[in-house]
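> can't give you the sequence, but here's the structure:
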């Protein structure tokens, strides 16, 4: 049976279109209506949707950005040291992953934080082998510390982890319901796309993820699904192949 047919058969059995996914959530999404930090209500809602995905049989990896605390690029733009700023941002992602882990544990979801930065007092250090073993054991794997290197975004980290895990899809939860030709919050004439290719995203310079992340997903044949994480229940709907999202494929 062809791979596509196998996926179709599995989807019919479980109600899921995507079975092994890497979910990327921005740090800003965790702020909710606050201007800084974490909104507990938003954190709990996202955790509840991840828990529902696990209950349905999905294997889930999760990358959370650190922009609700600090952004290395912003520090550099303000005249600071970019490398130090990026390391601060990586530490922010560790904080966010620890918060998400606590929310998931509260809901009875087995999970583990793996960090590309070595912080053994609070979480395990990332290795590809450990990540695969944890996911195969049914745990949600939260990836902290970005790639462990400055000058790489958490989008790139998400694409890298998706490739290392052999994920069916890379899902990016944003503040809007897909990819647009421009920011729809600023341009009412912006056009929304239902489907795109990776190459079209790169050629049109559509700023949904950085170019390195899109190219990595393209080179590894990983679909990128862009949806609104602000819309309650949308993550589970997208897992089922429904919901409102832009699908980027080869």
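Sure, I can see it. Note that the structure is predicted; figures quoted are calculated from it, not measured.

> only C-alpha atoms for contact and neighbour calcs from this point on.
OK.

> buried residues in the longest helix along the chain?
Identified as the longest helix of the chain according to DSSP state H is helix 82-106. Buried residues in helix 82-106, counted by 16 or more other Cα atoms under 10 Å: 82-83, 85-98, 100-104.

> which residues in the chain form strands?
Secondary structure of the chain (DSSP state E): strands at 20-25, 59-64, 111-115, 124-125, 140-144, 169-174, 179-180, 192-193, 195-197, 224-228, 245-249.

> helices or strands up against the fifth one?
Okay, so that is strand 140-144. Judged by 3 or more Cα pairs under 8 Å, 6 or more residues apart in numbering; DSSP states H and E, strand 140-144 is in contact with strand 59-64, helix 82-106, strand 111-115, helix 128-136.

> Would you format the ones you listed as TSV with distance to residue 163 included?
As requested, the helices and strands packed on strand 140-144 are exported to TSV (distance: least, Cα to Cα, whole Å):
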stretch	distance to residue 163
strand 59-64	11
helix 82-106	20
strand 111-115	16
helix 128-136	10
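
> ok, structure two:
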């Protein structure tokens, strides 16, 4: 398998150097993060953004794998634009405890790095990313045959993306419902973590507990999605993004 077989910036970068950008308008905190990145093996500081409006260009230019993003500057529209363009870097949100509790976000935040920033907390967060990457065997995107290997109970199961109808999050687990199968596959990944493994042009999160395959939607009515006999609600905070994608594909 060559490096070209892996989709870039899907939350599953190659196991080489990980390019990092910082979205932070505080010079002191930005400099501190840059220092921590420089001190950590396999991390490369690829640039800084003072506003969310600069993120898309910086990610695409630097092919960033990780974004350290101040919670005050989070913008879900930027992440939607990245997903639609095939980019899905891992987002680490910078926040203190009060900010984290006060500002909920529907963005796929991988983890939070609490202020005041310390190198120990930073290394712990990077360790989580490395554990996540090593736990995922690989995603192979050979032309016309995209699939993922999923650890489920005592098995490693090969699942084609085209067979996934929808995914349902259950706290620390995700149920994956497949075409032609009565029982879902249960995997020890929460919904946000599992979303990193899905092609963003084929799947969309429509609720805190659901991700659906666009190609398997039968109909939409009264803010509900019908896939076979399953009725999936569209969450209020996900409506705008979902209907925008539907409009683009109409």
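Yep, it's here. All values reported here derive from a predicted model rather than from experimental measurement.

> Report the TM-score for the pair.
Once superposed, chain against chain, the TM-score is 0.33 (TM-score structural alignment, normalised by the length of structure 1); 107 aligned residues with a Cα RMSD of 3.8 Å.

> Which one of the helices and strands packed on strand 140-144 of structure 1 lies nearest to residue 51 of structure 1?
Smallest distance to residue 51 of structure 1 across those (Cα to Cα): 7.0 Å, for helix 82-106.

> The longest helix of structure 1 vs strand 140-144, what angle?
160 degrees (axes from the mean of the first three to the mean of the last three Cα atoms, to 10 degrees).

> re earlier: deepest-packed of the strands of structure 1, please.
strand 140-144 (a mean of 28; mean count of other Cα atoms under 10 Å).

> For that strand, report the contacting residues that lie outside it.
54, 59-64, 90, 93-94, 97, 101, 109-117, 126, 131, 134-135 (Cα atoms under 8 Å, 6 or more residues apart in numbering).

> one step back: give me the packing partners of the longest helix of structure 1, helices and strands only.
Packed against helix 82-106 of structure 1 by the contact rule (3+ Cα pairs under 8 Å, 6+ apart) you find helix 40-55, strand 59-64, helix 72-77, strand 111-115, strand 140-144.

> So for residue 197 of structure 1, which of the ones you listed sits nearest?
Of all these, strand 59-64 comes closest under Cα to Cα, at 22.9 Å.

> helices and strands around the closest one, which ones?
In terms of contacts (3+ Cα pairs under 8 Å, 6+ apart), strand 59-64 of structure 1 is packed against strand 20-25, helix 40-55, helix 82-106, helix 128-136, strand 140-144, helix 154-165.

> Could you check the angle it makes with strand 20-25?
Put simply, strand 59-64 of structure 1 runs at 20 degrees to strand 20-25, going by the same axes, to 10 degrees.

> got the angle for strand 59-64 of structure 1 vs strand 111-115?
50 degrees.

> Arrange the strands of structure 1 in CSV, one row each, with distance to residue 12 of structure 1 as further columns.
CSV is the format used below for the strands of structure 1 (distance: least, Cα to Cα, whole Å):
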stretch, distance to residue 12 of structure 1
strand 20-25, 15
strand 59-64, 17
strand 111-115, 27
strand 124-125, 36
strand 140-144, 23
strand 169-174, 18
strand 179-180, 28
strand 192-193, 27
strand 195-197, 23
strand 224-228, 20
strand 245-249, 20
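
> right, and those strands - which one's nearest residue 154 of structure 1?
Smallest distance to residue 154 of structure 1 across the strands of structure 1 (Cα to Cα): 7.2 Å, for strand 59-64.

> who touches that closest one?
In contact with strand 59-64 of structure 1 (Cα under 8 Å, 6+ apart) are residues 19-27, 50, 53-54, 93, 96-97, 135-136, 138-144, 146, 154, 157-158, 162.

> hang on, the earlier thing: tabulate the helices and strands packed on strand 59-64 of structure 1 (CSV), appending distance to residue 192 of structure 1.
Compiled in CSV, those are given as follows (distance: least, Cα to Cα, whole Å):
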stretch, distance to residue 192 of structure 1
strand 20-25, 20
helix 40-55, 24
helix 82-106, 30
helix 128-136, 34
strand 140-144, 30
helix 154-165, 21
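
> Can you say which of those is nearest to residue 6 of structure 1?
With Cα to Cα as the measure, strand 20-25 is the member of these nearest residue 6 of structure 1 (13.7 Å).

> measure residue 8 of structure 1 to residue 14 of structure 1 for me?
Using Cα to Cα, to the nearest Å, residue 8 of structure 1 is found at 10 Å from residue 14 of structure 1.

> now residue 203 of structure 1
Using Cα to Cα, residue 203 of structure 1 is found at 36 Å from residue 14 of structure 1.

> With neighbour numbers in mind, choose between the two.
Looking at residue 203 of structure 1 and residue 14 with other Cα atoms under 10 Å, you find the greater number of neighbours at residue 14, namely 14 against 10.

> how deep is residue 244 of structure 2 tucked in, by neighbour count?
Residue 244 of structure 2 has 11 neighbours, counted by other Cα under 10 Å.

> Quick check: it is in a helix.
Yes - Residue 244 of structure 2: assigned to a helix according to DSSP: H, G, I helix; E, B strand; the rest coil.

> What is the burial count for residue 145 of structure 2?
Using other Cα under 10 Å, residue 145 of structure 2 has 10 neighbouring residues.

> Hmm, it is touching residue 159, no?
No - using Cα atoms under 8 Å, residue 145 of structure 2 makes no contact with residue 159, being 10.4 Å away.

> Tell me which of the helices and strands packed on strand 140-144 of structure 1 lies nearest to residue 40 of structure 1.
Residue 40 of structure 1 sits nearest to helix 82-106 of all those, at 8.9 Å, using Cα to Cα.

> Now do that closest one and helix 154-165, the angle between them.
If you take the same axes, to 10 degrees, helix 82-106 of structure 1 sits at 60 degrees to helix 154-165.

> Reformat the helices and strands packed on helix 82-106 of structure 1 as a markdown table; add distance to residue 4 of structure 1.
Listed next are those as a markdown table, based on distance: least, Cα to Cα, whole Å:
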| stretch | distance to residue 4 of structure 1 |
| --- | --- |
| helix 40-55 | 21 |
| strand 59-64 | 18 |
| helix 72-77 | 40 |
| strand 111-115 | 29 |
| strand 140-144 | 25 |
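
> out of those, nearest to residue 236 of structure 1?
For residue 236 of structure 1, the closest of those is helix 40-55, at 5.9 Å, according to Cα to Cα.

> Okay, buried residues for that closest one please.
For helix 40-55 of structure 1, burial by neighbour count (16+ other Cα under 10 Å) applies to 42-54.

> Sounds good, over and out.
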